[in-house]
Structure formats: structure tokens, C-alpha cells
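Asks: test case, fold it:
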Amino acid sequence: MTTDSLIEAAARLADLREQIGRAARLTNRGADDINLIAVSKTHDADAISPLLHAGQRVFGENRVQEAEGKWPALREEFSGVELHLVGQLQSNKAADAVGLFDVIHSLDRPSLLTALAKAMDAAGKRIPCFIQVNIGAEDQKGGCAIADTPALIAAARAADIPLLGLMCVPPADVEAAPFFALLAKMAREEGLPRLSMGMSGDYETAIMLGATDIRVGTALFGERPSPARPVPASGRGMLRNSSN
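Replies: Below is the predicted model:
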């Protein structure tokens, strides 16, 4: 970790918080009313530490296994960290998630609800959850269908799972505002106070439509590197030949 990385992280965080505050004021709220979740998926401890030094304490991860590999050590070094699971959760990872995370954003089906309730009972603690709604009815995305969401909310309440609110990831490359507005309407109808919506490209719109929790990665960490593509067999042969 270099001095430059510390300065850059602090500057990015300050700039983001200023923009959050500007959007929040349009809804008669302040920056402190918006929970900024720094999404650190794919970033290692060296990339995360500068933000921790800058004062950020709420982070989001997509995968249980990845979080297990870096956060226990970071939490020993930095106090007050709150860790959110913002990615899809397999039912067989429910116990691990309950042991590691402080908040889960991706409760989206009865089988996962059952697994989480069992894991929470075994651990003797309750982990607050958001119910993820498939707000754009996209087959490739997780999330509870809009029509099924009231029943899942009722089942979670019956299982004594503390519900914070609703979460969504709107469809890409279209205007997000109508989807955010629909999620806000659903939350109001169910008496749920919090909305986990808005990412680096649309968090200001989300805040203006009622977001209480925004999940921001790129604006804090920069662009993630593209995953390496496997070299085809023919390409590997050409590469070998070219090195001769």
C-alpha cells in the first residue's frame, strides 16, 4: 500500500460522499441517511485497505468463499467493519453466510429462506436481510418474481427473519428510474423501510427515488480488469511457434 493509493482512495470516497449528499438533499435527506456499501468483489486486501484507512466501514461481497479468504484478517486489523452479502446465495452456503456476514441482500426464494432460518437458529443469532426482487423479470437474474414477493415477505416474517427492505438490480442499458420507483412502491405497500438499489452508474437516480442503501464498486475501486480469456488450442500452438 502506497501513499498515492491512500490519497486516491480518500479522494474517491470524499467525492462520492459529496455526490451522495447532493442527491440526498433533493429528497430532504443528508449523506448520512444513505448507507454506502463499497462493493469489493474481485478486489484483494491490498486494494481494500486504503478505503478502510480513509474511514469506509461498510463493504459488500458477491461470494461467500471469496469473502472468507480476505475479510477475517481485515477485520482483525480494522474495527467496526460491517459486511454485506450482495450477490446470489446458494442454500448450501447459508450457514457460512450467517457466520460471516452482517446483512444479506439476496433472500429470493423459499428454499433459501428455510436454509437461512435453520442456520440462524443453529447459530443463535438473526441476520437482517433484504428480499431481492427480480424487478425486470429477467430469466438470467436472481430475485423473487414480483408477484411472489408478498408471500416470501410473509414467510420470512413467520420464520422470524428480520427484514430490512427490498433489493433489486434493474435491467442493464435501459432507464433504471421506473424499476426503482416500482421497488419503492412495493416496499411502501409492505411496510418495509429500506431500499437497496443503485450502483456506480445510477446511484443518484436511486437516491432520488428513495434508496437508503447503495452498492458502489467501480466509482470507488476503478474499473475491474476483464477476466482473462482462455487461449484456443490453435492459438496456443501459434504462440509456441512464435516464441521459437
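
Asks: can we go C-alpha only for contacts and neighbour counts from here?
Replies: Will do.

Asks: the residue nearest to A54 when sequence neighbours are not counted: which element?
Replies: Closest residue to A54 apart from its sequence neighbours, by Cα to Cα, 6 or more residues apart in numbering: A10 at 5.1 Å. According to DSSP states H and E, A10 maps onto helix 3-25.

Asks: my guess is F180 meets D202, correct?
Replies: No: if you go by Cα atoms under 8 Å, F180 and D202 don't touch, sitting 10.1 Å apart.

Asks: neighbour count for these two, which is higher?
Replies: F180 (27 against 16; other Cα atoms under 10 Å).

Asks: for the more buried one, what are its contacts?
Replies: C168, P170, M197, A206, L209 (Cα atoms under 8 Å, 6 or more residues apart in numbering).

Asks: which residues are in contact with the first one?
Replies: Contacts here follow Cα under 8 Å, 6+ apart; on that basis C168 touches Q132, V133, N134, I135, G143, F180, L183, S196, M197.

Asks: okay, now the fifth one: neighbour count?
Replies: Applying other Cα under 10 Å, we find 24 other residues in the vicinity of G143.

Asks: and if you look at the fourth one?
Replies: Close neighbours of I135, defined as other Cα under 10 Å, add up to 22.

Asks: for comparison, sequence B:
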Amino acid sequence: MPDLIHNLEAVQQRIALAAQVAGRDPRSITLLAVSKTFPAEDVRAAYTAGQRAFGENYVQESITKIEALADLRATLEWHFIGPLQSNKTRPVAENFDWVHSVDRLKIAQRLSEQRPDNLPPLNVCLQVNISGEASKSGASIPEAVEVAQAIAALPKLNLRGLMAIPEPAGSIEEQRAPHRQLRELFERLRNDGLELDTLSMGMSSDLEAAVLEGATIVRVGTAIFGTRDYSH
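Replies: Below you'll find the model as predicted:
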């Protein structure tokens, strides 16, 4: 799949250039390839090209894909990044390495209860509704501090940081503003004593802005895999 490999290299170059502008080591930024709606064969092709972390949004689709790629499980990292309903937490707790979309304490509690004892703690990020959109999931900025402290105390979870999906914006300065807000909240939580190391922010259209504001994970799908077909 030459297009996929070319796209992957182009995105890695974008990250490297943004990191250079920000005075950061590009190795401090993880590229999460968002493979939702794309088949396991595409994930395998990206894996062969060196990609190791993959993001999924839909529980049933992702479990099917994880099973199809079981031979790669030891070195492939699965991240759940989509909205998570409380009745769908068990398969996520049992199969994923990361969950970025923990948007309320109830979801974290269920993941904690359902994480198998034989697996390492589940890495989680608190999703923050940084733009205050009614249609978006996530804790508000004022409630995020209390929720983060409660999640950090749960067993079998490892609160790594924060995630956000900002409202689309035009210029890079407009794109940087919400990412800056998330970074400032992240720094506040660290100052309050939480041992956080992850800012999951930035996608295909705004990864440069996110890297400039300190993203440690950028979630990129379309720029790697191409336009998605949601018809199915």
C-alpha cells in the first residue's frame, strides 16, 4: 500500500517540522494512527511500515480488528478514543492499552472494576470539553480538577493526562488557543500533585498547533488512511 506508507511518512515529517519550530524533540511526540472504519489489513500495512500505536472509536469494530491482528498483540498498542457508553466498558477494559475518552467518573470506575487482574493498569486520559460545545463529550474545565483527582485514586487505572477535541478553527493561532487552555489545565493538575505526562490533542488538520502547545500524542487518521466511508 504505497499511498498509506507515503502518507505515514508525510505525517511523521509534519510532526518533526512542528517539533523543530517548537524547540522540542520529535521523539517526545507519539503518532497515534486512527484506524477507525479501516480494515485490519490497513493496520497491518501501517504496522509493517513501523507504526505501533493505533486508535479506534467503535467498540465492536475494534474488537474484531484486535482479534484479527492477535499475532501482533505483543508489540501493537491499542488506544480507544471514541465516546464510551457505560454498557460497553468491559470489552474496552479487557482489550485496550489506553482509553483517551474517559469523560466522567462513572466510566473510569467501570473500567477500573472490569480491568482484568492479569493485565497491567489501563492507561487513561480525562477528556475535557475544552471548547464548551454542547455536542461534545468531556468534563468542563471547572470540574476537571475534581474528576481527575478521583480517577487518579482508582485501582487498575493509570491516569496519564488529558485529551480534547477542540472546535475546528481556521488560522494556526486560532487553533493554538484551545490547545493552550488544555496545556494550562494539565500544568495546574501537575502542580496539584498529579503525576501526568500525556497531552492527547491534535488531529490531521491541526497537529502543528497541538505540537506547538505541547501535545505528546497526536491522533491522525484521514491524513494517513484517507477519506473514511461511513456508509456501512
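
Asks: just name the closest of the contacts of F180 of structure 1 to H105 of structure 1, please.
Replies: H105 of structure 1 lies nearest to C168 out of the contacts of F180 of structure 1, by Cα to Cα, at 9.0 Å.

Asks: verify the contact between M199 of structure 1 and A211 for me.
Replies: No: the pair M199 of structure 1 / A211 is not scored as a contact, 10.6 Å apart, by Cα under 8 Å.

Asks: measure whichever residue in structure 1 pairs up with V211 of structure 2 to M167 of structure 1 for me?
Replies: Aligned counterpart of V211 of structure 2 in structure 1: I207 (TM-score structural alignment). I207 of structure 1 sits 13 Å away from M167 of structure 1, going by Cα to Cα, to the nearest Å.

Asks: who's more crowded, those two?
Replies: More crowded of I207 of structure 1 and M167, by other Cα under 10 Å: M167, with 31 against 27.

Asks: which position in structure 2 aligns with the more buried one?
Replies: Counting by TM-score structural alignment, M167 of structure 1 corresponds to M163 in structure 2.

Asks: which residues touch its match?
Replies: With contact set as Cα under 8 Å, 6+ apart, M163 of structure 2 has these partners: H100, S101, C125, L126, Q127, V128, L199, S200, M201.

Asks: wait, which of those is closest to E77 of structure 2?
Replies: Nearest to E77 of structure 2 among these is H100, at 13.0 Å by Cα to Cα.

Asks: for burial, what's the neighbour tally of the alignment partner in structure 2 of A158 of structure 1?
Replies: Mapped onto structure 2 by TM-score structural alignment, A158 of structure 1 lines up with A153. Counted with other Cα under 10 Å, the neighbours of A153 of structure 2 add up to 11.

Asks: centre of the chain to stretch 199-211 of structure 1, how far?
Replies: The chain centroid and the centroid of stretch 199-211 of structure 1 are separated by 14 Å, computed with Cα atoms, centre = their mean, to the nearest Å.

Asks: what's the closest non-adjacent residue to K88 of structure 2?
Replies: Nearest residue to K88 of structure 2, sequence neighbours excluded (Cα to Cα, 6+ apart): V59, at 7.1 Å.

Asks: distance of the one you found from N87 of structure 2?
Replies: Noted for V59 of structure 2: a distance of 11 Å to N87 of structure 2, by Cα to Cα.
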